[in-house]
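Peer 1: sharing a model prediction with you, sequence too.
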Amino acid sequence: MPQPQLTRAPFGALPDGAAVARWILDSGTGVRAEVLEYGGILHRLEVPDLSGRSDTVVLGLADLAAYRADTAYLGALVGRYANRLAHGRFTLDGVTRQVPPNDRGHALHGGPDGFNRRLWRATPQPGPEAAALRLDLRSPDGDMGFPGTLDVAAVYTLDRHGTLRLDLTARTDRATPVSLTHHAYFHLGGPGRGDVLGHRLAVDADAYLPVDAESIPLGAPTATAGTAFDLREPRVLAERIGQDDPQLAAAGGYDHCFVLAPPPGPGALRRAARLHDPRGGRRMEVWTTEPGLQVYTGNSLDGSLRGPDGKRLERHAAVCLETQQFPDAPNRPDYPDPVLRPGTARHSTTEFRFPHLSARAEER
C-alpha cells in the first residue's frame, strides 16, 4: 500500500517578499489536501466519488492575491475569536476591550486583521500512517484589541482512510477569550457544479441559537424540534431554506450556531454533522470536541469571487460547518466559558470523515 506523503511547492510571495508555500498531504489512498502557509488555508481537498472520479470538495481561489483580498474566509483558520462579538466589545476581569468592528458594527472572526491574514510557520510531521503538517502562529498582546500573547498551533493530519483531522491548541500569558475554527466551504459535488441546495444535511443538535437582524445571539438556546432548524435527520437544504421562518429570512439561509451535546468524555469526539451529495455519492461526517457548530450556507457569496477555474462563486455555492465556541460568549455568562487563562491550554479536535470511501473499498 502506498505510503502517505507530504510535499512542498511554492504558491507566491507577499508584498514584503515573504514566500508562501503550498503543502500537499497525500493519503496514498486517493485523498489529497493542499494547505497554504498564508491563513492556514485549506486550498484543495480532493476526494473520490463513488465512481472513483476525484475533485476538490472545498471552494478555493486562484492565487495568493485573490486570497489576500478575500473577505469570505475561504478555507482559512479563524481567530482569535471565531464568529461575532457584539459591537466588538467585551469585559474581562473588570477591563473592557475593543476589537475593531468589521461586520455591521460588530467584530467578526477576530476583527479585520485576523488569523486568516497571517503567515503561519510550517513544520512537516511525516509518519508511516499519516501525512501531517504543523502550523504555528504568535498573536502578540493587544493584537486586534485582545489581551495577552497567544501562541497557536494547528496540525493538519491526513491518514490512510482519507480522514482529515485538525488539532488546534492555544496557550496564553494573560487571560483572553479564544475561539478557533476552520472556515472551509464544502461542495461535495465539486466546484463549478451549481449550488449545494440539493445536498442533504444532518446536524446532531437538539437546540440552536436564534440571532437578531445583525447575527448576534438573542439569548438562550431554542429547541430545534418543530422548526426549520430540526436537522437531526438528513434534510435536503433547498427544502429547509425555503421554509417560511423569520430566522432563515433574516440571514438569507442558515448562519446559526447549533448547540451540540456534551462529548462522552474529556477530549472525546462526537459526531456533529453529516453531509451527502446524492448526485456523486460523496458523504462527509464532521466529528469534534467543540460545543458549537456554525452552519453557514454561503448566503453572502455574490459572484464577486472566482474559483481557480474562473467560475463565479454565487450564493449557496457551498456550506460551511464551523466547529467552535458559542458566538459572543465573552458577553454571555450563561454560555460555555471561552476564556483561556495562563497555565492551561485550549485544545480542540475536528475530523472530516468520508464514509463512502469505505464502501468503495469494500466493493473492490
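Peer 2: Okay, I see it.

Peer 1: CA only for contacts and neighbour counts going forward, please
Peer 2: Fine.

Peer 1: go through stretch 317-324 and flag the buried ones.
Peer 2: Burial within stretch 317-324, assessed by neighbour count using 16 or more other C-alpha atoms under 10 Å, is assigned to 317, 318, 319, 320, 321, 322, 323, 324.

Peer 1: using JSON lines, lay out these together with distance to residue 75 and secondary structure.
Peer 2: Conversion of the buried residues of stretch 317-324 to JSON lines gives the following (distance: C-alpha to C-alpha, whole Å; DSSP: H, G, I helix; E, B strand; the rest coil):
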{"residue": "317", "distance to residue 75": "14", "secondary structure": "coil"}
{"residue": "318", "distance to residue 75": "12", "secondary structure": "coil"}
{"residue": "319", "distance to residue 75": "12", "secondary structure": "strand"}
{"residue": "320", "distance to residue 75": "9", "secondary structure": "strand"}
{"residue": "321", "distance to residue 75": "11", "secondary structure": "strand"}
{"residue": "322", "distance to residue 75": "11", "secondary structure": "strand"}
{"residue": "323", "distance to residue 75": "13", "secondary structure": "strand"}
{"residue": "324", "distance to residue 75": "15", "secondary structure": "strand"}
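
Peer 1: ok so residue 87 is a strand residue?
Peer 2: No - assessed by DSSP: H, G, I helix; E, B strand; the rest coil, residue 87 does not belong to a strand; its assignment is helix.

Peer 1: that one and residue 102 touch, don't they?
Peer 2: No - Residue 87 is beyond contact range of residue 102, at 9.5 Å (criterion: C-alpha atoms under 8 Å).

Peer 1: against that first model, consider the following:
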Amino acid sequence: MGTRFSRRTALATGAAGLATVGFGGVSAAATGKPPSVSKEYFGQADGEAVYRYTLESGRGMRVRILSYGGIIQTLEAPDRHGHTANVVLGFPTLADYVAKNSPQAGGGVYFGALIGRYANRIAKGTFTLDGKVYHVPVNNNGNSLHGGLVGFNQKVWDVTEIRGGLRLSLTSPDGDQGYPGTLHATVTYTLDQHNRLTIGYTATTDKPTVVNLTNHTYWNLAGEGSGDVYDQKLQIGAARYTPTDGTQIPTGQLAPVHGTPFDFRAPTAIGARIRDHDPQLLIGQGYDLNWVLDHPGSLLPAASAFDPAGGRALTVLTDQPGLQFYSGNFLDGTLVGTSGKVYRQSDGFALETQHFPDSPNHPSFPSTVLRPGQTYRTTTAFALGVL
C-alpha cells in the first residue's frame, strides 16, 4: 500500500496556503469572533432524526451541514463589497433531498453530499480484487456511479461536535451495495477563521475492498440561483486528463490537455470553450471529466475559481491524484433550489477531489484498494476569499 492511504498531511496555515491559484485572491484574516457550531432539528429520514449544523467562521462565512448524507446545504461567503450570499446549490427541505438527490428517484444530482463507497464510475458495475469478481449496482449508462443505488449520500451519519466543526461517522456493512468488507468511515468538517472549510476523510476495513470518497458540492460564486457560471473563471493544475468512452468510462489513456478545450492551466472562463466540437464534450454534454493533478500526495492548491463580477474566489486544496470537473450539464430546469429559483444547465459546477474513475479496472491508475490494518486517509480544503 502506498502513502496515499497512510500519509498524514497538514494544511499550511500561512498566507501562501490561502492564496488562490492564478487569481491572487486574498482570504479573510484570522481575526474577529472565534468559529462556532450550532445544531437544530431538520426532520426524519428512514425513521431517524436528521439534524442541521451551522458552522460560522467569525469572518462572514457560514456553512450548514446535514447529518443526512453529510450534505453541505448552504455556504454563505462575502463578496468584494461585503455582500454575503449562498454560493452552493441545494434544496430547501429534507424531503427534497430524499426525493430528488438519489438515483432511485431519477435524480442523482448529489447536491453537497458525501459520496461513497466509490465516487465516480465503475465500468459495468464489475471489478476483480484478489482474483474474486465483485458486482455492484448499475445505475448510470450501464455502469455504477457514486456508490450504487443507495450510497453514502442517502445515509444518516452519526455526528459529534468537535472544535471548529463536526465529526461524521458511518459503518457500511460487508456486502453493502456489493462491496466487500465492513467499512468504518469518518469524515470531519472544520471551518477556521481564514474562511477555509477542511474535509478530512478516513476509513478502515476488515476485508480487502476498494474505496474512493469525495464531496459533491456544486458552486456558483456569483450566488446560488443567480444564473449560469459560464463567465466564472477556472484554473486546474493538471497537464493531463483521462478521456472516456461513450459511457464515460476512462479508456486508460492519460492525454495531454494542451491544445484542447480541457486546458485550464491558465485561468479560463468556464463557458469559453464549452461549445467546442470535441468528442469528449459531446459525450458529457459539457465538462464531466477527471483531470490528472500535477502534484498528488501533498495538500496543495489543485484548482481555483473566480467570479469577476463579485470578486469571490475559491481555492481547492487536496492530496488526491484526480479532480472531476463537472459543469452541471444535466441541470434541466426541473429542480427548485434553496432560494426558490429553478436550476438550469450550468447554474453550478462541481470540483470533486478523488482517485480516478474506474481505477479498480485499470492497474496503471493509482490504486484504490484498502486492506485490513491500513487506513484510508485524505484531506481536501475549500478556501473562500475575495479579490
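Peer 2: All right, it came through fine. Predicted, not measured: the structure shown is a model, and the values here were computed from it.

Peer 1: ok so, going back, what is the most widely separated pair among the buried residues of stretch 317-324 of the first structure?
Peer 2: 317 and 324 (22.2 Å; C-alpha to C-alpha).

Peer 1: name the residues of the longest helix along the first structure that are buried.
Peer 2: The longest helix of the first structure (DSSP state H) is helix 356-363. Within helix 356-363 of the first structure, the residues that qualify as buried by neighbour count (16+ other C-alpha under 10 Å) are 356, 357.

Peer 1: what does residue 226 of the second structure align to in the first structure?
Peer 2: Following TM-score structural alignment, the counterpart assigned to residue 226 of the second structure within the first structure is residue 193.

Peer 1: what does residue 77 of the second structure give?
Peer 2: Taking TM-score structural alignment for the superposition, residue 77 of the second structure sits opposite residue 47 in the first structure.

Peer 1: gap between its match and residue 355 of the first structure?
Peer 2: The gap separating residue 47 of the first structure from residue 355 of the first structure is 11 Å, by C-alpha to C-alpha, to the nearest Å.

Peer 1: who has more neighbours, the two?
Peer 2: In this view residue 47 of the first structure and residue 355 are compared by other C-alpha atoms under 10 Å, and residue 47 has more residues nearby, 25 against 15.

Peer 1: still on that earlier bit, what touches both of residue 87 and residue 102 of the first structure?
Peer 2: Common neighbours of residue 87 of the first structure and residue 102 are not found (criterion: C-alpha atoms under 8 Å, 6 or more residues apart in numbering).

Peer 1: all helices for the stretch 151-300 of the second structure, in order.
Peer 2: Using DSSP state H, counting those that start in this stretch, the helices assigned to the stretch 151-300 of the second structure run over residues 279-284.

Peer 1: ok, now which residue in the second structure is the farthest from the centroid?
Peer 2: In the second structure, counting by C-alpha atoms, centre = their mean, residue 131 sits farthest out from the average C-alpha position, at 31.2 Å.

Peer 1: map that one across to the first structure for me.
Peer 2: Residue-level alignment of residue 131 of the second structure against the first structure, with TM-score structural alignment as criterion, gives residue 94.

Peer 1: residues contacting the longest helix of the first structure, please?
Peer 2: The contact list for helix 356-363 of the first structure (C-alpha under 8 Å, 6+ apart) reads 48, 49, 50, 161, 162, 281, 282, 283, 284.

Peer 1: for the residue nearest to the third one when sequence neighbours are not counted, the count of nearby residues, please.
Peer 2: In space, and not counting its chain neighbours, residue 50 of the first structure is closest to residue 281: 5.6 Å by C-alpha to C-alpha, 6 or more residues apart in numbering. Neighbour count for residue 281 of the first structure, taken as other C-alpha under 10 Å: 15.

Peer 1: any idea what residue 281 of the first structure aligns with in the second structure?
Peer 2: Pairing criterion TM-score structural alignment: the partner of residue 281 of the first structure within the second structure is identified as residue 311.

Peer 1: and for residue 305 of the first structure?
Peer 2: Under the alignment defined by TM-score structural alignment, residue 305 of the first structure is paired with residue 335 of the second structure.

Peer 1: equivalent analysis for residue 76 of the first structure, please.
Peer 2: Structural alignment (TM-score structural alignment) places residue 76 of the first structure against residue 113 in the second structure.

Peer 1: so its match sits against residue 71, correct?
Peer 2: Yes - applying C-alpha under 8 Å, one finds residue 113 of the second structure in contact with residue 71, separated by 4.2 Å.

Peer 1: picking that back up, burial count for the match of residue 76 of the first structure?
Peer 2: What residue 113 of the second structure shows, counting by other C-alpha under 10 Å, is a neighbour count of 27.

Peer 1: coming back round to it: find residues that contact each of residue 113 and residue 71 of the second structure.
Peer 2: With C-alpha under 8 Å, 6+ apart applied, the overlap between the contact sets of residue 113 of the second structure and residue 71 consists of residue 153.

Peer 1: contact partners for the residue nearest to residue 70 of the first structure when sequence neighbours are not counted?
Peer 2: Closest residue in space to residue 70 of the first structure, ignoring its immediate chain neighbours: residue 305 at 7.8 Å, by C-alpha to C-alpha, 6+ apart. For residue 305 of the first structure, the contacting residues are 61, 70, 312, 313, by C-alpha under 8 Å, 6+ apart.

Peer 1: which of the residues you listed also appear as contacts in the second structure?
Peer 2: Retained contacts for the contacts of residue 305 of the first structure in the second structure, judged by both residues aligned by TM-score structural alignment, their matches' C-alpha atoms under 8 Å, are 312, 313.

Peer 1: just name the closest of the contacts of residue 305 of the first structure to residue 36 of the first structure, please.
Peer 2: residue 61 (11.6 Å).

Peer 1: tell me the residue in the second structure aligned with that closest one.
Peer 2: Aligned partner of residue 61 of the first structure by TM-score structural alignment: residue 91.

Peer 1: and for residue 254 of the first structure?
Peer 2: Under the alignment (TM-score structural alignment), residue 254 of the first structure maps onto residue 287.

Peer 1: what do you get for residue 117 of the first structure?
Peer 2: For residue 117 of the first structure, the aligned position in the second structure is residue 154, judged by TM-score structural alignment.
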